[in-house]
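Chemist: my questions are about this predicted structure, shown below with the sequence.
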Amino acid sequence: MKLDQYLKWSGLVATGGEAKLRIQRGDVRVNGAIETRRGRQLHVGDAVAIDGRELLVTPGSGGRTNA
């Protein structure tokens, strides 16, 4: 799943437009690093953080596996 889709799916943002804006502004971190690519592919085990909330990408949450 792409980062912008994950933010909306997980409820960390309300809309896709908000996800795009927040990513472009540098408000989102993936594995502790600021991520500005909204199309960044997430993988199981990635940690996504925004506004002091952090979620771990799990197999059931849309993260890609290498299996």
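Modeler: Looks like it arrived, so ask away.
Chemist: CA only for contacts and neighbour counts going forward, please
Modeler: Will do.
Chemist: now the helices: where do they sit in this structure?
Modeler: 3-9, 16-25 (DSSP state H).
Chemist: and the last one, what does it pack onto?
Modeler: Right, helix 16-25. In terms of contacts (3 or more CA pairs under 8 Å, 6 or more residues apart in numbering; DSSP states H and E), helix 16-25 is packed against helix 3-9.
Chemist: packing partners of the helix it packs on?
Modeler: For helix 3-9, the elements it packs on are helix 16-25, judged by 3+ CA pairs under 8 Å, 6+ apart.
Chemist: take the one below as the second:
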Amino acid sequence: MGEAARVVPIRDAGIRLGQFLKLADLIDQGADAKPLLATGDVTVNGEVETRRGRQLVRGDVVTVAGPPADTATVG
């Protein structure tokens, strides 16, 4: 991870991974989450995550493998 992760603020204490991917502009549409997660190209805190409903909390780091790779932190 060469660049610092950008922080994406959320309103509540947590957010589901599928919703966060869209909010952080890591995907274009909500429907893009399921096929992206199936590829194994999404990590949460360095661990591969395939569950769209994974609950994220502030401080979690989500990375989508590239090119170009993109990283966002739940804020």
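Modeler: That came through fine. Only a predicted model underlies this, so the values are computations on that prediction, with no experimental measurement involved.
Chemist: between the helices of the first structure, which one is closest to residue 31 of the first structure.
Modeler: Checking the helices of the first structure against residue 31 of the first structure by CA to CA gives helix 3-9 as the closest, at 12.2 Å.
Chemist: what range in the second structure does the closest one sit on?
Modeler: Per TM-score structural alignment, the counterpart of helix 3-9 of the first structure in the second structure is residues 17-23.
Chemist: on that earlier part again, winner for burial among the helices of the first structure?
Modeler: Among these, ranked by average contacts under mean count of other CA atoms under 10 Å, first place goes to helix 3-9 (a mean of 21).
Chemist: next, the mean deviation of that one compared to the second structure.
Modeler: Superposing on the second structure and averaging over aligned pairs (mean CA distance after the TM-score superposition for the first structure), helix 3-9 of the first structure comes out at 0.5 Å.
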